[in-house]
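A.B. asks: Quick one: sequence and predicted model below, then my questions.
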Amino acid sequence: MTVWQTSRFRIDLAQPRVMGIVNVTPDSFSDGGAHASTAAALRHCEVLIEEGADILDIGGESTRPGSPAVTLEDELARVLPVVREAVRLQVPISVDTYKPEVMRAVLDLGADIVNDIWALRQPGALDAVAAYPGCGICLMHMHCDPQTMQAMPMQGDVVTAVLDFLTERGAVLQAIGVEADRIVFDPGIGFGKTVAQNFSLLARQNQLLASGRPVLAGWSRKSSLGAVAGIEDAAGRKVPSVAAALLAIDRGAAVVRVHDVRDTVAAIAVWRAMRAEQ
C-alpha cells in the first residue's frame, strides 16, 4: 500500500486524493482576495471539505509569475490564524511555504504537510523539517524563481530534468533521516516551463513515477490550460482544469491540487466507475 506519512495522518494513496487550495492572499492569480480574511478562509476550508477535499493546502504568498516576495511577518500574519483553527477540521493540513520560520510555526500548531515550491533549498528549510520527524513533505520543481521563471523558461528535455532534480532532492532529505514515505514529488506545472513542456510532463508523467515517490499534480487554472483552450480568465478554466486533473490521475498521479474540488471529485467518481469494470 502506498501511503503519505504526515504529522497526524497516514494518507492512503491507493486511491487518488484531492488537495483543495486555500489561498490566504490578496494577489493569487485566480482567486486573490477571495479568502484573504481568516474568517473567509476558514469558511472556504469547510466548503472544500464538504465538497470532498481529502487535504487542505493553505498558502499566504502568491507564486504566480512575476509575483513579489512577501515578508515573513505578513505571511505569518496571514497563515497562522487560519492554520490554528483549520487543524481542528480533522483533515490533513498542508501549508504552501518556502520560509523555514513559517514551516516551524505551522508545524508547531499541528499542520501535517510542508508544501515547498523551492524543494527545501532555502537556507534553514532542511533543518526545519528535520526538527519535525513526522511531517509530510511535498518537493516541487521550479526553474529560476517566481519573479523570473517565465522570462527565462527551461531548455531541453523537461521530463528528464525534472525527474533528476526531484530524485536528487529526495535523496538529500533521506540522507538527513527523512523517511521516503513522508515525501511526495510535484513536477511544478507552470513554474518556469513552456506550454509544450507542461504538456510533455503530463503526457510522460509515468516516467516521473520511476523515482518511486508519489506524484502530486497541480494543473488547476494554469495559464497553459488557457493557452490551449482559448480562455484568458483564470477563473473560467474550470473545465480544462478538471480535465487535466483527471488525465494526471489516469497517468498515475496520487494527489491533485485543485481549486474546483466538487467538480474534480465528481470527475474522479466517473473515472473510478470505469476502472472498476476493467
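C.D. replies: Yep, it's here.
A.B. asks: drop to CA atoms for contacts and neighbour counts, all remaining ones
C.D. replies: OK.
A.B. asks: what helix or strand is residue 139 on?
C.D. replies: Element membership for residue 139 (DSSP states H and E) is strand 136-140.
A.B. asks: Could you list the residues in contact with that strand?
C.D. replies: Defining contact as C-alpha atoms under 8 Å, 6 or more residues apart in numbering, one finds that strand 136-140 is touched by 4-7, 112-120, 166, 169-170, 182-188, 216.
A.B. asks: again, only using 7 Å
C.D. replies: 4-7, 112-119, 182-188 (C-alpha atoms under 7 Å, 6 or more residues apart in numbering).
A.B. asks: Same question for stretch 214-231.
C.D. replies: 184-186, 189-190, 195, 209, 232, 234-235, 237-238, 240-241, 244-245, 248, 253-259.
A.B. asks: Let's see which of these end up in strands.
C.D. replies: Among those, the ones falling in strands (DSSP state E) are 184, 185, 186, 255, 256, 257, 258.
A.B. asks: Now rank those by neighbours and give me the top one.
C.D. replies: residue 185 (30 neighbours; other C-alpha atoms under 10 Å).
A.B. asks: Wait, that one touches residue 210, no?
C.D. replies: No: with contact defined as C-alpha atoms under 7 Å, residue 185 does not count as touching residue 210 (11.4 Å).
A.B. asks: so where do the helices sit in the stretch 51-200 of the chain?
C.D. replies: Counting by DSSP state H, counting those that start in this stretch, the segments of the stretch 51-200 of the chain that form helices are 72-86, 100-108, 125-130, 158-175, 195-203.
A.B. asks: Tabulate the ones you listed (CSV), appending mean neighbour count.
C.D. replies: As requested, the helices of the stretch 51-200 of the chain are exported to CSV (neighbours: other C-alpha atoms under 10 Å):
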stretch, mean neighbour count
helix 72-86, 18
helix 100-108, 20
helix 125-130, 18
helix 158-175, 17
helix 195-203, 18
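A.B. asks: for comparison:
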Amino acid sequence: MTVTAHATTSPHPGTPGIHPHGLPRPGRTLVMGVVNVTPDSFSDGGLSFTADAAVAHGLALLAQGADIVDVGGESTRPGAARPTADEELRRVLPVVRELAAAGAVVSVDTMRAEVAARALDAGARLVNDVSGGLADPAMLPLMARADLPYVLMHWRGHSAGMQANARYADVVTDVVDELRLRIDAALAAGIRPGRLVVDPGLGFAKTPDHNWQLLGRLGDVMALGHPVLVGASRKSFLGSLLADRTTGEPRPARLRDAATTAVSVLAAAQGVWCLRVHDVVSTADAVRVTARWGAEVPAPVGSPPG
C-alpha cells in the first residue's frame, strides 16, 4: 500500500496534522536534539567531538525529552570547510550505531549519499539533508530505495559562500517555490510523499530579516503539504536581535537558548512538525505547554474537526 502525506487543518495550534510515516506521533510538535560530532560547530564546536562524548550527549538529550537525536559530522556554519567523506564517516558512524542500539530514534545530518547509506545501515531512521539533494545527485535515488523519512532543506550552496546568495524578490515566496522544485525532484526520483519533510533553512543564505519573515509566514511553508522542520536554535539572527546595547556585539551562541525557546513556542503554535534544538529541556517544556494551550484555543469558524 502506498503511504502518502496529506495536509489536515488542525483546529488547535501546536498539534500538527501531518507526520512523516515511521516516526513518533505524540500529538504535539517533536523535539530533535542536536549532536554535533565536529570540532567547529558555531554553537558547541568540540563539545561532543569524540564518539564517547557524542554518545553520552545524545543519551542525555533523550533523557531530557528529545524525541529524535540528529547526529552530524560536518559543520554548516557560514564559512565552514567540508571534511572528507572518510572523516565524516569516522565521526558519525560509531555515534549513530551506539545511539540506535540504545533505542534512540536517530537522524543523520549529512549531504552525502555515502554517509547517509552507511548511517542507515548503522540504525539511523531519518536523513536530514541541508542541501535538499542538491549537493549529491545520488542522495534522492538512495532515499527512494531506502524508503525512510527524508528532510529536504532550502539551500543555495555550501557554507563557504552561501551568504552571497541571500538575494530574494520575496524570501517566503522564493523559498516556497524552490522547496516545491526539490519536492518535485524527490517525487520524480521515487521517494514516496509520506516520507518527505521540508525545512525552510533558517540561516542558510538568509539575512536576519529573511529569517524573521520566514518565521512569520510558516503557514506558507506548511501549505506545501508536508511536515515542516524548523532549526532556529542559537542562530546568528537571534544573536543580532539580542546584541549588547553598549558594544553592539551579538549575544554569544550559548546564551541564546531563551530566545530559541521563544521561537520554539511561536513555531509550535503555528503547527510545525519538529524543532531542531541544542537545549532540549526548555523546548521540550515549551512544546508541551504550547500543545496544552492549543487544546483550549477555539477552532476558527469553518475548520474541520481535528
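C.D. replies: Happy to help now that I have it. Computed from a predicted model, the values in this text were never measured in an experiment.
A.B. asks: Endpoints of stretch 125-135 of the first structure, how far apart?
C.D. replies: By C-alpha to C-alpha, to the nearest Å, the extent of stretch 125-135 of the first structure from end to end equals 13 Å.
A.B. asks: Outside of it itself, which residues are in contact with it?
C.D. replies: Applying C-alpha under 7 Å, 6+ apart, the contact partners of stretch 125-135 of the first structure are 6, 7, 99, 100, 103, 104, 112, 113, 120, 178, 182.
A.B. asks: repeat that for 10 Å
C.D. replies: With contact meaning C-alpha atoms under 10 Å, 6 or more residues apart in numbering, stretch 125-135 of the first structure is reached by 4-10, 94, 97-105, 107-108, 110-114, 116, 118-120, 124, 136-137, 172-173, 176-179, 182-183.
A.B. asks: And residue 233 of the second structure? What does it align with in the first structure?
C.D. replies: When the first structure is aligned by TM-score structural alignment, residue 233 of the second structure is paired with residue 220.
A.B. asks: So whatever residue of the first structure lines up with residue 47 of the second structure, which state does it fall into?
C.D. replies: Using TM-score structural alignment, the partner of residue 47 of the second structure in the first structure is residue 34. Following DSSP: H, G, I helix; E, B strand; the rest coil, the label given to residue 34 of the first structure is coil.
A.B. asks: Who are the contact partners of residue 34 of the first structure?
C.D. replies: If you count contacts by C-alpha under 10 Å, 6+ apart, residue 34 of the first structure has them with 22, 23, 24, 25, 26, 27, 28, 40, 41, 44.
A.B. asks: Let me know the closest of the ones in strands among the contacts of stretch 214-231 of the first structure to residue 144 of the first structure.
C.D. replies: Closest approach between these and residue 144 of the first structure, by C-alpha to C-alpha: residue 186, at 15.8 Å.
A.B. asks: what's the counterpart of that closest one in the second structure?
C.D. replies: Under the alignment (TM-score structural alignment), residue 186 of the first structure maps onto residue 199 of the second structure.
A.B. asks: Residue 136 of the second structure versus that match, what's the distance?
C.D. replies: 18 Å.
A.B. asks: Where do the helices of the stretch 201-306 of the second structure begin and end?
C.D. replies: 208-216, 218-222, 236-241, 257-269, 280-294.
A.B. asks: Now the third one on the first structure. Mean distance?
C.D. replies: Think helix 236-241 of the second structure. For helix 236-241 of the second structure, the mean deviation from the first structure after alignment is 0.6 Å (mean C-alpha distance after the TM-score superposition for the first structure).
A.B. asks: for that helix, which positions count as buried?
C.D. replies: Neighbour counts over helix 236-241 of the second structure (16 or more other C-alpha atoms under 10 Å) mark 236, 237, 238, 239 as buried.
A.B. asks: The residue nearest to residue 17 of the first structure when sequence neighbours are not counted: what's it in contact with?
C.D. replies: With sequence-adjacent residues excluded and distances taken as C-alpha to C-alpha, 6 or more residues apart in numbering, residue 17 of the first structure is closest to residue 255, at 4.7 Å. Residues near residue 255 of the first structure by C-alpha under 10 Å, 6+ apart: 13, 15-19, 54-55, 184-186, 214-218, 245, 248-249.
A.B. asks: And the alignment partner in the second structure of residue 235 of the first structure, how far from residue 238 of the second structure?
C.D. replies: Aligning on TM-score structural alignment places residue 235 of the first structure opposite residue 254 in the second structure. Separation of residue 254 of the second structure from residue 238 of the second structure (C-alpha to C-alpha): 11 Å.
A.B. asks: Then residue 129 of the second structure?
C.D. replies: 23 Å.
A.B. asks: so what's the corresponding residue of the second structure for residue 153 of the first structure up against?
C.D. replies: Aligning on TM-score structural alignment places residue 153 of the first structure opposite residue 166 in the second structure. With contact taken as C-alpha under 10 Å, 6+ apart, residue 166 of the second structure is in contact with 156, 203, 204, 205, 206, 207, 210.
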